[in-house]
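Chemist: from the sequence below, what's the structure:
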Amino acid sequence: MSSNIRQARESLGFKLREARLDAGLSGKELAGRAGWQASKVSKIELGKQTPTEADIRTWLEIANAQERGADLVAELRSLESKYMEWRRRIRDGVRVRQEEIRELESRSGRIRSFQCSVIPGLLQIPPYMRERFKRSVHIWGARDDIEEGIKARLKRQDILYEADVHIVMTEAALRYGTAPREILMEQLDRLSLATSLPRLKLGIIPLRESYAATPLHGFHILEDHTVLVETFAAELTLVQPGEIEIYAKVFDALASIARYGRDARSVIAQVLTELRAEAESGDCD
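Modeler: From the prediction side, this is the model:
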């Protein structure tokens, strides 16, 4: 759990504790009136458990502090926006999420993105997008609006001509079986062409390069105010300056060992050559 989420949860718990103390209630008394175990009150106050909106309203009603409800519920919703389960994030379909990201990117004149296992969305071709979205629908149970999602992601790619975009990816991302071989080969052809886009700086880190920072996961830095981090279960939205600074330093470290321009195209060409040889070998079999 990132520190800004933990701090936000602790802040919410502290304010609920204040409401309880102002009412002259012990934690045990509040829990008893709410029908909860006493441990729930202490966990919420210490920031170890996130209350629901219903919990907050019940708490404040018992403490006769309903006037604080709007502010604390708004604080809870802000906390939840920083850590959003993928199941909830894309429950309305993949198109909605792509439009949300496009809105964030459209307000950014500078974008930095790192990917260690897949081709970044801003550089994907429709067949590759379709494979990625199919897996999202399967794993997280998103609404199947894949074709609409593809159109929305293609619109996101307009930012490549409108902002300064710096993308770094690993050679492993070119090789992983994230799409059938034929689609991956087409994707890599397009990726090679993308290295010549005037406002895009595309770097590829060779497979055996000595890493200055361990590539644990992908992330997206918008200007210097927001970092989007994807995990298997959720997406984190980080806005705390200290955390953004860390991600910026990690990005710089990764970018410093990447290959650009002709050297990046050489890495792509080598992977393509191997994929084509595998395809030909398979045909011969």
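Chemist: from here on, contacts and neighbour counts on C-alpha atoms
Modeler: Noted.
Chemist: assign residue 211 to helix, strand or coil.
Modeler: The three-state assignment at residue 211 reads coil, by DSSP: H, G, I helix; E, B strand; the rest coil.
Chemist: can you pull out the helices in this structure?
Modeler: For the chain, the helices defined by DSSP state H occupy 3-22, 27-34, 38-45, 53-62, 69-82, 86-89, 94-106, 126-140, 146-156, 171-175, 181-194, 241-255, 261-284.
Chemist: let's see this one next to it:
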Amino acid sequence: MGQQVLYDGEHHYDVILGEQALYANVGGPKVMCEQLERLLRDIDLPSLRLGIVPATAEMSLVPKPGFSLYDGGRAHYGLVSSSVDITDPAELALHHRAFDAISDAARYGGSAKALVNKALTFWNNA
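Modeler: Presented below is the predicted three-dimensional model:
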């Protein structure tokens, strides 16, 4: 997703991250702090609904690997060497149920910000 679409007023994104992703060291502590600060800036955008699934959250379903759902009836998996698009209505219904289950486990708003701030404190002290 190009970041500019978050600001164009034409798109809306529901994004859910596992708390563990906030601690995956991609680029070192400075880069991680910058990324987390960006999340904190963007978390209140009207075009974005960002949920964080706490590491200790009870999950009724955990899809592997992660996937994207698009308007127009498509689920997308980006893999290392290729990608897969799911368009079968029955399979899409399963993906929507999986998204709903993950969404139910996620924290939003102030609770999500608290998880991001906790990770930011970790990286600031790394």
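Chemist: give me the TM-score for this pair.
Modeler: Between these two chains, after superposing, the TM-score reads 0.90 (TM-score structural alignment, normalised by the length of structure 2); 126 aligned residues with a Cα RMSD of 1.6 Å.
Chemist: which one of the helices of structure 1 lies nearest to residue 222 of structure 1?
Modeler: helix 94-106 (6.8 Å; Cα to Cα).
Chemist: quick one: that closest one aligns where in structure 2?
Modeler: Using TM-score structural alignment, helix 94-106 of structure 1 lines up with nothing in structure 2.
Chemist: contacts only, for the aligned partner of residue 214 of structure 1 in structure 2.
Modeler: Using TM-score structural alignment, the partner of residue 214 of structure 1 in structure 2 is residue 62. Neighbouring residues of residue 62 of structure 2 by Cα atoms under 8 Å, 6 or more residues apart in numbering: 98, 102.
Chemist: grab the nearest non-local neighbour of residue 140 of structure 1.
Modeler: Nearest non-adjacent residue to residue 140 of structure 1, counting by Cα to Cα, 6 or more residues apart in numbering: residue 87, 5.2 Å away.
Chemist: again but with residue 65 of structure 2, I slipped
Modeler: Residue 65 of structure 2 sits nearest to residue 77 (Cα to Cα, 6+ apart), 7.4 Å away.
Chemist: could you count how many residues lie near the one you found?
Modeler: Using other Cα atoms under 10 Å, residue 77 of structure 2 has 16 other residues around it.
Chemist: and it, what is it in contact with?
Modeler: Here residue 77 of structure 2 is in contact with 65-68, 83-85 (Cα under 8 Å, 6+ apart).
Chemist: now the alignment partner in structure 1 of residue 71 of structure 2: how far from residue 165 of structure 1?
Modeler: For residue 71 of structure 2, the aligned position in structure 1 is residue 223, judged by TM-score structural alignment. Separation of residue 223 of structure 1 from residue 165 of structure 1 (Cα to Cα, to the nearest Å): 10 Å.
Chemist: for residue 200 of structure 1, same thing?
Modeler: 5 Å.
Chemist: cool, and residue 30 of structure 1?
Modeler: Going from residue 30 of structure 1 to residue 165 of structure 1 by Cα to Cα gives 52 Å.
Chemist: next one: residue 76 of structure 1
Modeler: 33 Å.
Chemist: for residue 225 of structure 1, same thing?
Modeler: Taking Cα to Cα, one finds residue 225 of structure 1 at 15 Å from residue 165 of structure 1.
Chemist: more neighbours: the two, which one.
Modeler: With neighbours defined as other Cα under 10 Å, residue 225 of structure 1 and residue 165 compare such that residue 165 has more, 21 against 14.
Chemist: list the contacts for that one?
Modeler: Going by Cα under 8 Å, 6+ apart, residue 165 of structure 1 touches 110-113, 199-201.
Chemist: that older thread, let me know the closest of the contacts of residue 77 of structure 2 to residue 43 of structure 2.
Modeler: residue 68 (18.7 Å).
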